[in-house]
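J.: What follows is a predicted structure for the sequence shown.
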Amino acid sequence: MSTNSQIQQQVSKEEWQQRVDLAACYRLVAQFGWDDLIFTHISARVPGPEHHFLINPYGMLFEEITASSLVKVDLQGNKVMDSDFDINPAGFTIHSAIHAARDDAKCVLHTHSINGVAVSAQKEGVLPISQQSIFVLASLAYHDYEGVALRDDEKPRLVDDIGDKLFLMLRNHGLLTVSESIADAFLYMYLFEAACMIQVRAQSGGGELLPIAPQIIDTAMAQAQAVTRQAGGALAWPALLRRLDRKNPGYDQ
């Protein structure tokens, strides 16, 4: 496999930074316990005119991924840069469909977290019962389960279902977020996962759940922008990287 210095010399400064951020995102997903061994994916578009994307090397744990080990592919999942690793075709079926359909889909993050799958199996989906849930519900779509995502004919239905939303619940399957940046996609997944975890715990308590009024959900995005000063995930991202540097450094290699 190519070394860090070899890969860095072959790509633009912008691509290298995207690689570093994506590798960090993979490791943070593992650190937060949302990973599923070597399965699920986070993909990011390579800055530049080509429709090239970075995705995880199939077979590596998320906690092991580095900037130089990420695989660069085109929209068909073909490698456009030498790599010793393959990619998971099922994973890129979902990701490529969304990347191709939306210019704002610079990063697509997908998980099979226990809480996320639990709520995805519930008919009513995400309930408006927590502060975290209102941000999710303000931009949430659903896609029905069609089996392991291997068929290209599922792509149009997936694209139609997500529309312009930032959050997608894949029923009986897991969670997915879409964003202009890796930092925002991670923040959205943090909110998505938190909403699902709170819901599962609240339901397990057995008491009557108290719903949040629809008019509050309607203003959720404006409230979120006010809290984050319009910066979204970028505000938390440097702190998350500092945490990662303390606990699992080396993602930038």
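T.: All right, it came through fine. Numbers count the residues shown, from 1 in each chain.
J.: from here on, contacts and neighbour counts on C-alpha atoms
T.: OK.
J.: Need the residue closest to the centroid of the protein.
T.: Nearest to the geometric centre of the chain sits L109, at 1.4 Å (CA atoms, centre = their mean).
J.: helix/strand/coil for that one?
T.: Local secondary structure at L109 is given as strand here, using DSSP: H, G, I helix; E, B strand; the rest coil.
J.: Leaving out the residues flanking it, which one is nearest to A121?
T.: Excluding its sequence neighbours, the residue lying closest to A121 (CA to CA, 6 or more residues apart in numbering) is N172, at 4.7 Å.
J.: residues touching the one you found, list them.
T.: Shown here is N172, whose contacts under the criterion CA atoms under 8 Å, 6 or more residues apart in numbering are 117-118, 120-121, 144-145.
J.: Compare those residues and tell me which is most surrounded.
T.: Per-residue neighbour counts (other CA atoms under 10 Å) across these peak at S120, which has 25 neighbours.
J.: ok, it to R171 distance?
T.: Taking CA to CA, to the nearest Å as the criterion, S120 is separated from R171 by 5 Å.
J.: Which neighbours do these two have in common?
T.: With contacts taken as CA under 8 Å, 6+ apart, not a single residue reaches both S120 and R171.
J.: does L187 count as helix, strand or coil?
T.: helix.
J.: and the comparison structure, right after this:
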Amino acid sequence: MATAVLRNSQMSESEWKARQELAACYRVFAMLGWDEMIYNHITVKVPDEEDAFLINPFGLHFSEVKASNLVKIDIDGNKLDDNPYPVNLAGFVQHSVFHRNLPDAHCIMHTHTTAGMAVSSLEGGLQPVNFYAANFVGQIAYHDFEGVTVRSEEGERLIAHLGDKRAMLLKNHGILVMGRTLPEAFIKHWSLQRACEIQMATLSMGKPLTISPEVVAVHQRDLSKVQIPGGAGRADFDAMVRRVDKIDPSWRE
């Protein structure tokens, strides 16, 4: 009942749906071990609103995020609701620059996974040595580490280094991906995370086999042939949400 009152009296149905999907995503990340204490961020634009997006409440673990406790802020970091939780400045500064400048960046994900940070700290970064890495050859950007992302002037360099890419390894820092939908960003993060995990394992054993540019081109050309209907990442994300529901469905609240 409380959930229905919140949805109907304080926000549009489209915002409530966006909140639930984002809250579910935080729980999925926690389930998959992609959380980092109370840090890191996943943000989504609020549907039908100009320059407003949702971000996790600073101080809560990903496993504690619910639809109702997500914080709604504007592009300048001002809270647009009476949420009592603060917003992590690093999350706002990094994500707002992309939401502000990239119309197609509906959802942005940034993590400090062990594999993501390890590969981003490696000379040469991601290498074409496994199936998932082949997805990203020529599709990934890099940005030099400048310290914790709390200075707005770094935003110009982040945008410049991203260019026309929508996945980035922040050197010595971690993974950053974005998508036109949350499921699209999710499957991009999942695939990049897997590529990093497998690269770590492969390099620990010796000299890897490198995939040729010709095979990479064929691989990327044919990827769309194995995508099921519903949009990029939709079926994958929904499957993970069903797993989360078996653990704790309170993200819906």
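T.: Perfect, thanks for sending it. All values derive from a computational prediction rather than experimental measurement.
J.: circling back to that earlier point, what's the residue nearest to the centre of the first structure in contact with, if anything?
T.: Taking CA under 8 Å, 6+ apart as the test, what L109 of the first structure contacts is 41-43, 176-178, 185-186, 189.
J.: picking up where we left off before, host element of the residue nearest to A121 of the first structure?
T.: N172 of the first structure is part of no helix or strand when elements are defined by DSSP states H and E.
J.: Can you tell me how far it is from Q203 of the first structure?
T.: Looking at N172 of the first structure against Q203 of the first structure, where the rule is CA to CA, the gap reads 18 Å.
J.: What of Q215 of the first structure?
T.: Distance from Q215 of the first structure to Q203 of the first structure, counting by CA to CA: 23 Å.
J.: Neighbour count: those two, which is higher?
T.: Q203 (11 against 8).
J.: what's the closest non-adjacent residue to the more buried one?
T.: When the adjacent residues along the chain are set aside, Q203 of the first structure lies closest to L209, with 7.6 Å between them (CA to CA, 6+ apart).
J.: Show me what the one you found lines up with in the second structure.
T.: In the superposition onto the second structure, L209 of the first structure corresponds to P208 when matched by TM-score structural alignment.
J.: Can you get me a residue count around its match?
T.: Counted with other CA under 10 Å, residues neighbouring P208 of the second structure total 14.
J.: Now do the same for it: helix, strand or coil?
T.: In terms of secondary structure, P208 of the second structure is coil; the call rests on three-state DSSP.
J.: need the contact list for the closest residue to D81 of the second structure other than its chain neighbours.
T.: Taking CA to CA, 6+ apart as the measure, D81 of the second structure lies nearest to K72, with 6.2 Å between them; neighbours along the chain are not counted. Contact analysis of K72 of the second structure by CA under 8 Å, 6+ apart lists 52-55, 79-81.
J.: got a markdown table for those, with neighbour count too?
T.: Written out in a markdown table, the entries for the contacts of K72 of the second structure read as follows (neighbours: other CA atoms under 10 Å):
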| residue | neighbour count |
| --- | --- |
| A52 | 22 |
| F53 | 28 |
| L54 | 25 |
| I55 | 23 |
| K79 | 19 |
| L80 | 13 |
| D81 | 11 |
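J.: Tabulate the residues you listed (JSON lines), appending secondary structure and distance to W251 of the second structure.
T.: Formatted as JSON lines, the entries for the contacts of K72 of the second structure read as follows, by DSSP: H, G, I helix; E, B strand; the rest coil; distance: CA to CA, whole Å:
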{"residue": "A52", "secondary structure": "strand", "distance to W251 of the second structure": "21"}
{"residue": "F53", "secondary structure": "strand", "distance to W251 of the second structure": "18"}
{"residue": "L54", "secondary structure": "strand", "distance to W251 of the second structure": "15"}
{"residue": "I55", "secondary structure": "strand", "distance to W251 of the second structure": "14"}
{"residue": "K79", "secondary structure": "strand", "distance to W251 of the second structure": "21"}
{"residue": "L80", "secondary structure": "coil", "distance to W251 of the second structure": "21"}
{"residue": "D81", "secondary structure": "coil", "distance to W251 of the second structure": "19"}
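J.: Right, I'll call it a day here.
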